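Participant: 3D model of this:
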Amino acid sequence: VLECAGLGPADLDYLAVSDDIGADGYLTSRRRFKKAQFSETWRRAPGYFGPRLWAMGKYYRRMLLTNRRSSAKRQQRWDELRGRLGDQGFAGEQRSYEHGYAHAATAYYCSGFDSALLFVMEAASFINASSVYLGRDGVIEKILDIPWPHSPGRFYETITLLLGFRPARHEGKITGLAALGDPSAAGDYARGLFHLEEDRDDFYLSPDVHLWRWDYRKRKPNRRLPRPLRPYRREDIAAAWQVALEEAVVALVERCLHRFPDVRNVALVGGVHGNVKLNQRINELDAVDEIYVHPGMSDCGQPLGAALACWAEVADDPGAFRVETVYFGPAPDQDEIDRLTRDYELVFEDVATDVLPARVAQLLAENKIVAICRGKMEYGPRALGNRSIMYAATDPSVNDWLNRQLQRTEFMPFAPVTLIEDAEKCYVHGLKSAYTAGFMTVCYDCTDFMKRNSPAVVHVDGTARPQYISRRQNPFYYDVLAGYKELTGIPSVVNTSFNMHEEPIVCTAGDAIQAFVASNLDALVLEDKLLLKDNNPTLRRKLTGVHEITQKLEDGDQPQD
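Facilitator: Model prediction:
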């Protein structure tokens, strides 16, 4: 981050961090959370574990004992960071902010709202499961704590684990899978496990969910689901979990809106709000004028949240603002591009920079798959045009074959990028919360026009998760899409992240070349250069040879003379 900004530690006035509460603070927090969870589950544990007394004993031991070592290591990492920065010239002041407050700061100060309710929905912080804040006139005030263990994030991550995916990573797959199921099949059962309490502003999470989360923490092939879930298809289970989550969180939002009737804007943050279907339900409420979902809604937003909280404290007149883009990361290095060009004898198409968008639009109109690695990388989990793969959205079978080509899960829908001026034409109430749709963080119901012309990005439930784009945000990206519309009459194409399955989104030029070849794509925009697969027939062989040598070195083998 400092390198991208052209700064060094000596240039900093403040070091803002979240949750620097010391080894004793971490230890106290862990003990308190375990005690709360154990008090909810100990009566149910004997019936759940049954004859597996060894497993029950291990669970009890885990809940009753706390290892000091992990807390000490966390504090040691903070001390090492401060020491390194000090060695490099940092002499400023350090300030620490609570986890939920840092989340709330990203939600409020980047929203542009004068006043808003801020919902921090996640698995847990160091003091609670989730929280609600009020942002008004530049000041953030907490209005509600959701105590552990009644966690919306724990509810959803547990079903992610049970259905064979990785918790805290693959929850989006559950959202996609849910659209293929019948929520009524297991809906009542899921609601019994997780719901908003009628008599107080608090969620209820069944002890069974915590027991499942612990018991299934180690993935074992072909292990059966917990007994109560076995009668249902996995699609129906996902659908039931999705509906239960939506109903509980939406009910809490409505309750808070009723409590503050003069506040009609809602800002959403925390890992739970990576769930774009949940965000859609909140956006559709009549009592809500606009929602904002912070692009880095998970804990990747914590550093920015701490920085914003610190800025608000020291600024003369802090207030909410809006960012046009989140292209905050590094750009491809020209020296690396030159080196790769020499090493792999890359042959770029001779196309002028000013006509490159039109050439890419032509390729898309010819149903070519085009990857982009251009400009600064996006902040957050979404690819927003600088590290994207683009393809025409006219082929409904693309979800099968392109997901297979990228080695991704077959039922996951692709998302579109759409020209902002065509939002209403493509989506129902498409301009409501258009600012946050620029970051691909909310779903909309699709219009008949969208369903007819761009079926590849319309999920089976008739929704899509668009990115709106204007020329002001990204001139190149916009001009490509505008050129495609001029050729086809269609203002949307597929925009999916430029990476192979389970790999990070590409960052460097080298990453881009590797992923381009591995994905067998047709074209790559690398800064202002255009690389076509057909013009580089030996690239795969050259790259494979380099990869094999690198792998042998990593395995400890020495190259032969």
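Participant: when you work out contacts or count neighbours from here on, use the C-alpha atoms and nothing else.
Facilitator: OK.
Participant: what are the contacting residues of stretch 55-64?
Facilitator: K34, K35, Q37, F38, W42, A45, P46, F49, W214 (CA atoms under 8 Å, 6 or more residues apart in numbering).
Participant: let's see if you can find the most crowded of those.
Facilitator: In terms of neighbours by other CA atoms under 10 Å, the contacts of stretch 55-64 top out with F38 at 22 neighbours.
Participant: can I assume A179 is in contact with G462?
Facilitator: No. In this structure, A179 is not within contact of G462 by CA atoms under 8 Å, at 9.4 Å.
Participant: and the two? Which one has more around it.
Facilitator: Neighbour totals were compared for A179 and G462, and A179 leads with 21 against 16 (other CA under 10 Å).
Participant: who's in contact with that one?
Facilitator: E235, A239, H459, V460, D461 are the contacts of A179 under CA under 8 Å, 6+ apart.
Participant: now for the first one, how many residues are close by?
Facilitator: The burial count assigned to E235 is 20, neighbours taken as other CA under 10 Å.
Participant: shouldn't L268 be within a strand?
Facilitator: Yes. Under DSSP: H, G, I helix; E, B strand; the rest coil, L268 falls within a strand.
Participant: could you also give me the structure for this next sequence, so I can compare it with the first?
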Amino acid sequence: YIFERFNLREEDIDLCVMTDIQTAERIGRKINAKETIVIHHHLAHIMSGWALTAWRDFSAVSIDGGGDYGSWLSFAKVVDRKIIDWEANCGCRLDKNGRYRDSIIHKKPLRRLAWPGWAFGTYWSFPTVVNFGMLDRNGIGGYEGKLMGLAAHGNAERFDPKKNNYTGCFELKKGRNYNYIKTKGHPKIGDKRHCVTKDGKRVSLLEVKKRRKEKVILYEYNLKEKEDFMLASDFAALLQNKTNTAITELFNNNFAPGEQMVLTGGTFGNVVTNGLLNRKYKVFVTPPMGDEGLALGAAAWGAYISGIRELEYPGIYTGFDAGLNESVDTKEVAELLANKKIVGLIDGRMEMGPRALGARTILSDPQDNHVNFTINERLGRVEYMPFAPVILEEHADDVLVGWSREQISSKHMTLLYQVKDKWRERLKGVVHVDGSVRPQVISKEDNPFYYSIVESYYKKTGIPVLINTSFNAHGEPMLRTVEEGISALKDNRIDVLIAGDKIRYAKER
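Facilitator: This is a model prediction of the structure:
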């Protein structure tokens, strides 16, 4: 796609930067560039944030489920766009000249910090997969966000770690320049070596993994059963509390209140923790915070070592272009939404990162939570996950507790806020059981057409908010093309499709 979009050949590439060292070594270097280098997984995470923030001076933290040499945590310090320090918890770091040594690819780091235990992200991912079976039909995980969504339904104090044989915990450990999180214990509830199914069968974890490849999903708790749902919710609440505590202590021990902080790595997909950090620090959460941002980070490192430090922010819409909807009457769209229609939107270039931000989005009326059940049923999603709102920027302060315009990440749906009391009853479709929302705050400059839809709805209803959820079925990728949108309309996923500069109704198909 990239070669086609920019009319390039491999031979045109002066420098190819690859990341994830062990993966690069396993697959081989396949691009025929003039020069190829490989950088550390967590350096690429840091650089993705460096590329997308306009800040000149900041600290950065990356945390995820695991990277090169067993790393899952790194820190960086940037002054006037220059990276003056970077180190990961595996011991890898920049040399005294600020360079990442390519020779480190082929041997262990000169100074390796040993952190026994599991990677931080594993504390979410392991029970998500083995205890609760939160995988798609192909056995692919990455559903930690669904476990996070359960936390608000639970009570951490009600979960008994001893009774459920849960030993996972965190503590801080002093490194070279920073305090690090150290993991202890085991992340799984119950038997540490087996999955014990409902019928009492004990299946080794290795066998569980093998069966997933055959699309046989084994798990220990059935979330459709009330008792199991409560246990999972209580455990999720406990795990969220532990995550909040570990990361806030990490920040308290390393950074000053009010410091500008770039957050990256899949762990910062946890909007609950991000929301807490946002109260004490000036936070920018990298929009493609997960491994989808690594390619960007690798390219940014290539630019950085080539002397390019002033990058023009490309905006959040950088993907495949399906064409704009310039002739569509947004007042007509607002009328449809006010009449409880579920509207799919495919407009312009796709969003960067995992969030639906108005380019590949499903919109709906936020006033009644009954629509949540309808959308979830039609998309094959679980009913306990909250929907996110899109909010007009000029009304965000009226709706959200503690919001301000300088909180850039509120534009990218990566922060959590409480909803003010006067709006909670009017916005039942987007307010979670704990009174929170994960909003996208939108201005006219961000996306004029998308903004105009929300504005037209506000003028009709007095409500400056819409439900905004990703345009995809459960476990499927986001839709890309107009044709894929038409297929969703035919499959009754939505009532109305806005795409190809046209409003299409289900009856037309």
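Participant: TM value for the aligned chains?
Facilitator: After superposition, the two chains reach a TM-score (TM-score structural alignment, normalised by the length of structure 2) of 0.81; 449 aligned residues with a CA RMSD of 2.8 Å.
Participant: sorry, back to before: among the contacts of stretch 55-64 of structure 1, which lie within helices?
Facilitator: Of those, the ones assigned to helices by DSSP state H are K34, K35, Q37, F38, A45, P46, F49, W214.
Participant: surely the fifth one and L211 touch.
Facilitator: What that stands for is A45 of structure 1. Yes. Between A45 of structure 1 and L211 a contact is recorded at 7.3 Å, counting by CA under 8 Å.
Participant: what residues in structure 1 pair up with stretch 454-469 of structure 2?
Facilitator: Stretch 454-469 of structure 2 lines up with residues 481-496 of structure 1 when matched by TM-score structural alignment.
Participant: now do the buried residues in the matching stretch.
Facilitator: L481, A482, G483, Y484, K485, I490, P491, S492, V493, V494, N495, T496 (16 or more other CA atoms under 10 Å).
Participant: any idea which residue is closest to the centre of structure 1?
Facilitator: P381 (4.1 Å; CA atoms, centre = their mean).
Participant: residue in structure 2 paired with that one?
Facilitator: P381 of structure 1 maps onto P354 in structure 2, by TM-score structural alignment.
Participant: next: L304 of structure 1.
Facilitator: That one, L304 of structure 1, aligns with L296 by TM-score structural alignment.
Participant: got the buried residues of stretch 481-496 of structure 1 as CSV, with distance to I291 of structure 1 and secondary structure columns?
Facilitator: Listed next are those as CSV, based on distance: CA to CA, whole Å; DSSP: H, G, I helix; E, B strand; the rest coil:
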residue, distance to I291 of structure 1, secondary structure
L481, 26, helix
A482, 27, helix
G483, 31, helix
Y484, 30, helix
K485, 29, helix
I490, 27, coil
P491, 24, coil
S492, 23, strand
V493, 25, strand
V494, 24, strand
N495, 23, strand
T496, 23, strand
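Participant: closest to A16 of structure 1 among those residues?
Facilitator: Closest approach between these and A16 of structure 1, by CA to CA: T496, at 33.2 Å.
Participant: that older thread, which residue is the nearest non-sequential neighbour of the residue nearest to the centre of structure 1?
Facilitator: G296 (6.7 Å; CA to CA, 6 or more residues apart in numbering).
Participant: burial count for that neighbour?
Facilitator: For G296 of structure 1, using other CA under 10 Å, the count is 26.
Participant: for PyMOL, what selects the buried ones among the contacts of A179 of structure 1?
Facilitator: To isolate the buried ones among those in PyMOL, judged by 16+ other CA under 10 Å, type:
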select buried, resi 235+239+459
